[in-house]
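> Quick one: sequence and predicted model below, then my questions.
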Amino acid sequence: MKAIGLIVEYNPLHNGHAYHIQASKHAADADVVICVMSGYFLQRGEPAILPRRTRAEMALRSGADLIIELPYAYSSQHAHWFARGAVSILDDLGAEAFYFGSESGNTEHFLQLVEFMENHAAQLQKELRCAITKGISYPAAQAEAFLSLNPPEHLPDLSKPNNILGYHYVKATRLLETNILPKTITRVGAGFHDHVFQEDTSIASATAIRKMLVENANISTVRPFLPAHVYDTIEQFQKDESPFYQWEAYYPYLQWLLSTRSAESLAHIYEAEEGLENRFIQAALKAPTFQAFMQAVKTKRYTWTRLQRLAVHLLTGTTKAEIAEAFGESARPQCARILGFTQSGRGYLNIVKKHTPLSLYDRPPKNKNTQQWLDERAARAYYSILSGAGRVAKWKEEYTQPPLYLKEEVPKARKI
């Protein structure tokens, strides 16, 4: 069976994602699409707006065949580690290639970009250090350093979010010496961070969709941008009076934590660097909302995303020592949780289990390693905003629910 991989978050899954699944499967003439999907907390330091299991079902109903969770140690991370963890899992699962969306749409250009960066590594680091002294964020400094090298115009623009991730995906294949091949498909429709809907397309950014879901009680506005089954699921989710998971709901817990701990006790938290814990404590004592808190801690040096990731690690109590232990010597995930599969996915799983170096599991074991313990703590933190009975029920489901199994055949996605 020919398998390909996708690296996803689906926060939430929209028409652009559905197109990506179908286009990738068609381009590769693949039998199986494996999605490595972030769990409860995402790369940009945010809680997923919908629970992990809900998003996994959306993926299966949109054409994916096997959903594997990207462990927390890699999912709420810098692009480098996020990419490394996801590519490693897909490689260990025997995927022949992985397909990522990009503004560039040219795989060869990404390969050339990685080679260009490697050939100019010393000069790039020199220019990067110089740019950082200006007090700008690391991504901005990296972009400035890159442009200072006068790169060929055809190389992907590293100011574009998906191109940045694409660069790190391709770089990961080189660093890990993988067998898996990187492939890219041109993004269609809205930009990655567009906050508004475009009237002339059925594709909107996940950012715009989340904004509308959170701010507007009438969710019908997002219907044109979602597969029908995704819209139905979100509509039912809202009717059940389930909360859309967002940072403002977690802020009382974060504020309580920061207002009752010393800076010394928080300095061991992962990503608490250069005295950021002091800045966080001071802001928490004054800011009434998460938005106000973030505006208080934001500086030119640190991106919003970087600060949100620290907030996530504070919420989950993740320490620098735990991340180092979870990474181990290889900095490759050693185990991964199976979230769901179709009949084709189950068939492929039965084959790949015999030779993959990954330890695959469907429910948390009693004797957990550090990586699995971090995943469990992420689940506990994620559901902390529910009522007492709701929290306990969701925590119990972590141990009792088997992977999703979608038996029926998924129809082809409608043309975009």
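Sure thing, it's come through.

> only C-alpha atoms for contact and neighbour calcs from this point on.
OK.

> Figure out the helix or strand that residue 351 lives in.
Per DSSP states H and E, residue 351 falls inside helix 343-352.

> ugh, typo on my part, it should be residue 98
strand 97-102.

> Second structure for comparison follows:
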Amino acid sequence: MSMNLAIVGCGGMGLRHALGYIELLDKSESFKLVSVCDPYYDSAKHVADIVYKSTSDRPRIYTDFSEMHDQENLDAIDITTNTLSHHSIAISAMKRGIHVMTEKPMAVTLKACRKMKEVSEKNNVVLSIAEQYRRDPMCRFTKALLDSGIIGDPSFAVKLSVGGGIELPHNTVWRSKKNSAGSMIIDQGVHESDMIQYLLGDIQTIYSETKMVHTNLYLGKINPILAKFYEHRSDEYPEDKNFIQADQEDTAFAVLKMKSGVIVNFVTSYASIGISNGVNTIQGTKGSMAFVYGRTGNPPKIYIIGKDEPLSEEEMLSAVPDWKLDELTAKFWGSNRMGHYNMPFEVADKKLIAIELEELARSITGIEKHEVGPDIGMKALALPYAIFESGLTSNAIEMSEVINGNISKYQDEIDSNLGI
């Protein structure tokens, strides 16, 4: 029997999760999407219409979350709102005994995350964080290769992501506001944070310098790949749409020390005009690895001592003869072992979301525990906030002190403004 599911938030991510639900139906009837909710009726209707066209079942539309709670007999909700409301929606649902999957970042601050975890445990409900990157088959392949010792012991890593400019990210206002955890250092940074920790383990200390380069951001063109997801959604633009005044740092240069001793140079900026660059490398005692974060289908590129050319796909697969994808991922990709895949971004995207939903269902029914719970979700968010905390004080920060709330000066203003 299918469990009743609602999607809360029908902007770009809400649509992507609806497409993930449609993809899931090809493999599983774990959930039935009975309702969608968004304060903007037209956004909710757009998502409901797309679900109806593909499934012949139209989810009921709500513009008020409390009304939906009262009217629907929900087993689980999928939160795809902006980060500002993740904690309040999740806590309200979990107190009613409803299981929750929420998009990353887990919440607007670490204090909000800790409250979510506490309510989840008190009410014995699942709280899963939708973190896609690590689930991609090529990220799994990268992890297996790194763990095999093919590049020896990791010594240092470089993570550089520079782009953006003066345009508003995805033309979404909240992505420019501190009270919404809007900086791309957080919104994109949690992906990169999770991948660094997935591949290299826990972080011990962080030192950073941060800066806000552009205070005025302008509406611009959305990336064509993402436009198909985001163009329908509504946002609260000011009367003067010429520019949005940003109030959160857009640039960070950080050095991380992992508990393993690996040093990571972590550079991220959404303030570079005209020039974009990305580097993701891990250097080891026997070689080096360059990797991508997922949904491209591209394998890592590996160089080892004694070879001038990178290892071929066949050589990399031979280095991990026992590696296989988990049963759930293999079901959606059609194979449990591969060195690359070919599919458009949007196809890989909906498969990964379908996997997250099915994993949520399995966790609810006790078949298996979900991979990314509150502890991993908090670690992913703690790095961006540790970067901000260190940038504020010009001191090195212990990662554990940010997770447990002993260091929170940067976040205190947000918590105070939101009554957390």
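Thanks, I have the structure now. Computed from a predicted structure; not experimentally measured.

> So after superposing, what's the score?
The TM-score (TM-score structural alignment, normalised by the length of structure 1) is 0.28; 181 aligned residues with a CA RMSD of 6.4 Å.

> follow-up on the earlier one: what's the next secondary structure element after the helix holding residue 351 of structure 1?
Assignment by DSSP H and E places the next element after helix 343-352 of structure 1 at strand 359-361.

> number of nearby residues for residue 283 of structure 2?
21 (other CA atoms under 10 Å).

> mind listing what it touches?
Counting by CA atoms under 8 Å, 6 or more residues apart in numbering, residue 283 of structure 2 touches 151, 154, 155, 156, 157, 289.

> and the helix or strand harbouring the third one, what other elements does it pack with?
I take that to be residue 155 of structure 2. Residue 155 of structure 2 is part of strand 154-162, with elements assigned from DSSP H and E. Here strand 154-162 of structure 2 touches strand 263-269, strand 277-284, going by 3 or more CA pairs under 8 Å, 6 or more residues apart in numbering; DSSP states H and E.

> what's the angle from it to strand 263-269?
Strand 154-162 of structure 2 runs at 0 degrees relative to strand 263-269, counting by axes from the mean of the first three to the mean of the last three CA atoms, to 10 degrees.

> related to what we said a few turns ago, list buried residues within the contacts of residue 283 of structure 2.
151, 154, 155, 156, 157, 289 (16 or more other CA atoms under 10 Å).

> what about residue 306 of structure 1, neighbour count?
20.

> Show me what the host helix or strand of it is packed up against.
Per DSSP H and E: residue 306 of structure 1 is located in helix 304-316. Judged by 3+ CA pairs under 8 Å, 6+ apart, helix 304-316 of structure 1 is in contact with helix 247-259, helix 290-297, helix 370-382.

> contact partners of the second one?
The contact list for helix 290-297 of structure 1, computed with CA under 8 Å, 6+ apart, reads 247, 248, 251, 279, 280, 283, 284, 286, 287, 304, 307.

> Leaving out sequence neighbours, find the closest residue to the second one.
Taking CA to CA, 6 or more residues apart in numbering, and ignoring the residues beside it in sequence, residue 248 of structure 1 has residue 290 as its nearest neighbour in space, at 5.3 Å.

> Look up how far residue 38 of structure 1 lies from that neighbour.
Applying CA to CA, to the nearest Å, the value for residue 290 of structure 1 to residue 38 of structure 1 is 23 Å.

> which one of these two has more residues nearby?
Between residue 290 of structure 1 and residue 38, counting by other CA under 10 Å, residue 38 is the more crowded of the two (28 against 20).

> For residue 121 of structure 1, which residues are in contact?
Counted by CA under 8 Å, 6+ apart, residue 121 of structure 1 has zero contacts.

> excluding its backbone neighbours, what's nearest residue 80 of structure 1?
Residue 80 of structure 1's closest residue in space is residue 168 (CA to CA, 6+ apart), at 5.6 Å.

> is it true that that neighbour touches residue 86?
No. Using CA atoms under 8 Å, residue 168 of structure 1 makes no contact with residue 86, being 10.8 Å away.

> So which of those two has more stuff around it?
A side-by-side neighbour count of residue 168 of structure 1 and residue 86, using other CA under 10 Å, places residue 86 first with 28 against 22.

> Tell me how far that one lies from residue 7 of structure 1.
6 Å.

> same check, this time on residue 215 of structure 1
Distance from residue 215 of structure 1 to residue 7 of structure 1, by CA to CA: 28 Å.

> And residue 209 of structure 1, by the same measure?
20 Å.

> again with residue 239 of structure 1
Taking CA to CA, one finds residue 239 of structure 1 at 30 Å from residue 7 of structure 1.

> More neighbours: which of these two?
residue 7 (23 against 9).

> so what's that one up against?
Residues near residue 7 of structure 1 by CA under 8 Å, 6+ apart: 35, 36, 37, 86, 87, 98, 99, 100.

> Scan these and report the most crowded one.
Result: residue 87 is most packed of the contacts of residue 7 of structure 1 (other CA under 10 Å), 33 neighbours.

> Which other helices and strands does the host helix or strand of that one contact?
Taking DSSP H and E as the definition, residue 87 of structure 1 sits inside helix 79-92. Packing contacts for helix 79-92 of structure 1, counted by 3+ CA pairs under 8 Å, 6+ apart, involve strand 3-8, strand 32-38, helix 72-75, helix 161-175.

> Give the burial count for residue 161 of structure 2, as a bare number.
21.

> Equivalent analysis for residue 265 of structure 1, please.
9.
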